[in-house]
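> Coordinates for the following, if possible.
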Amino acid sequence: MTATADAGQVNSGRARARRAGAGRAKAGRVDTGRVDAGRVDADGFRRALAVHAAGVVIVTAQSGGIPVGLTATSFSSVSLEPPLVSFYVDRSSTTWPSLRAAGHFAVNVLACDQADLAARFARKDVDRFAEPTRWRPGPLGAPLLQDVSAHLVCLPYETADVGDHILVVGLVAEARVHGPGRPLLYHQGRFGRFIAHP
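Reported below is the predicted structural model:
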């Protein structure tokens, strides 16, 4: 009798957990009856995103003996254990195939006076590593840009297709801070500086 009651309680508990899990799964999904997903005004969406200030990094690598790099404003920390960081790259990027083929990459965190460098690595049809860009090979060969606030050398960890971008996650193998300089920010289509409250 006791065993039957215990089994019943266990089965009842499992059923409740399944119902609760199903409820949570439904709550996490977009109710397309209430929100017309994908029909947001494109200009309004861009304007809303533009008011969010973002830090600026340049992701660099060496692929086939050739240095490659791009500017990213989507850099983020992901995990402390293991140490993971991420950034997004447009699927149409001509630099991404070379970055993807590299055995590792470096994230160069830009200082507030490096707007010209950020703009250079965002341009097409230019030798991004030619003068006035100053850099040196890192411990694993990825280019490390001079005068940046910090750099992180990363091993490829995971990638995922997300909309029209690719999420790139890196496992940090080395992290160095070069100075307490203020960061370069990107806001409403322009680069700027961070000013701390007194």
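
> drop to CA atoms for contacts and neighbour counts, all remaining ones
Will do.

> which residues are contacting stretch 48-62?
67-75, 98-99, 102, 104-110, 118, 121, 141-144, 183-189 (Cα atoms under 8 Å, 6 or more residues apart in numbering).

> Go through that stretch and flag the buried ones.
Buried residues in stretch 48-62, counted by 16 or more other Cα atoms under 10 Å: 53-62.

> Reformat those as JSON lines; add distance to residue 25 and secondary structure.
Below are the buried residues of stretch 48-62 laid out as JSON lines (distance: Cα to Cα, whole Å; DSSP: H, G, I helix; E, B strand; the rest coil):
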{"residue": "53", "distance to residue 25": "32", "secondary structure": "coil"}
{"residue": "54", "distance to residue 25": "31", "secondary structure": "strand"}
{"residue": "55", "distance to residue 25": "33", "secondary structure": "strand"}
{"residue": "56", "distance to residue 25": "35", "secondary structure": "coil"}
{"residue": "57", "distance to residue 25": "36", "secondary structure": "strand"}
{"residue": "58", "distance to residue 25": "37", "secondary structure": "strand"}
{"residue": "59", "distance to residue 25": "36", "secondary structure": "strand"}
{"residue": "60", "distance to residue 25": "39", "secondary structure": "strand"}
{"residue": "61", "distance to residue 25": "40", "secondary structure": "strand"}
{"residue": "62", "distance to residue 25": "43", "secondary structure": "strand"}
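
> and for comparison, fold this next one:
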Amino acid sequence: MFDSDRFRQVMGHVPTGVAVVTAMTRQGPVGLTVGSFVSASLDPPLVGFLPARTSTTWPLIVPLGTFCVNVLGEDDESLCRGFARSGGRKFDGVDWTLSEATGSPVISGALAWFDCAFEHSYPAGDHLFVLGRVLDLGVRAQGRPLIFCHGRYQQLATGSTAGSAVSFGG
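Got it, this is the predicted structure:
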């Protein structure tokens, strides 16, 4: 048998991209960091992520029925940390625009974004697995994604080329 610390330690060897899920409430923009963003289906186009059940932001987004997933770039660690904290004014100093499809915030410096309608959520232990139907999407910036692996934020190594193995720097 193993405990949750051992599970976390071994899972720490699996790199994950980092994204910020945003939405527009009547009180203003809200957002949270997720490290679990995945493509779930091409037809229909579905994406998924796993917010913690303890999240105070996700319950504000659910009743809206829409959200935008903003994929962060390698220079966005401070942005990631800002949206990962609980409470506060997460959008202070963040440039963003409203998406055309849902009116959700699209972070200006994000590498890519996926504007979504809430499709479904499923209990997944101490998290929820959320599916969103992609209504619109785009690439905002060129660059490499922010990666979380081995318990820290990392960058893809420079000099890697298409078709070759990817190494992690940091």
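
> Pull the most distant pair out of the buried residues of stretch 48-62 of structure 1.
53 and 62 (29.5 Å; Cα to Cα).

> just to revisit the earlier point, can you flag the buried ones in the contacts of stretch 48-62 of structure 1?
The buried subset of the contacts of stretch 48-62 of structure 1 (16+ other Cα under 10 Å) comprises 67-73, 75, 98-99, 102, 104-110, 118, 121, 141-144, 183-187.

> Show only the entries of those residues found in strands.
Those of those mapping onto strands are 67-72, 105-109, 143-144, 184-187, per DSSP state E.

> Let me see the ranges of the helices in structure 1.
2-28, 42-50, 96-101, 115-122 (DSSP state H).

> With distance to residue 170 of structure 1 as added columns, please give those in JSON lines.
Output for the helices of structure 1, formatted as JSON lines (distance: least, Cα to Cα, whole Å):
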{"stretch": "helix 2-28", "distance to residue 170 of structure 1": "27"}
{"stretch": "helix 42-50", "distance to residue 170 of structure 1": "25"}
{"stretch": "helix 96-101", "distance to residue 170 of structure 1": "11"}
{"stretch": "helix 115-122", "distance to residue 170 of structure 1": "20"}
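
> Return the most buried member of the ones you listed.
Ranked by mean neighbour count, the helices of structure 1 are led by helix 115-122 with a mean of 18 (mean count of other Cα atoms under 10 Å).

> got a list of what the most centrally placed residue in structure 1 touches?
Nearest to the mean C-alpha position of structure 1, by Cα atoms, centre = their mean, lies residue 87 at 1.8 Å. Counting by Cα under 8 Å, 6+ apart, residue 87 of structure 1 touches 72-76, 167-169.

> Tell me which two of those residues sit farthest apart.
73 and 169 (14.6 Å).

> And residue 122 of structure 2? What does it align with in structure 1?
Alignment note (TM-score structural alignment): residue 122 of structure 2 maps to residue 160 of structure 1.

> Spatially nearest residue to that match, not counting backbone neighbours?
residue 167 (5.1 Å; Cα to Cα, 6 or more residues apart in numbering).

> and if you look at residue 31 of structure 2?
Closest to residue 31 of structure 2 by Cα to Cα, 6+ apart is residue 22, at 4.2 Å.

> Distance-wise, check that neighbour relative to residue 104 of structure 2.
Residue 22 of structure 2 is 6 Å from residue 104 of structure 2, where distance means Cα to Cα, to the nearest Å.

> list residues touching both of the two?
With Cα under 8 Å, 6+ apart as the test, residue 22 of structure 2 and residue 104 both reach 29, 67-68.

> I'd like to know which of the residues you listed is nearest to residue 136 of structure 2.
residue 68 (9.3 Å).

> The closest one: what's it in contact with?
Per Cα under 8 Å, 6+ apart, neighbours of residue 68 of structure 2: 21-23, 104-106, 113-116.
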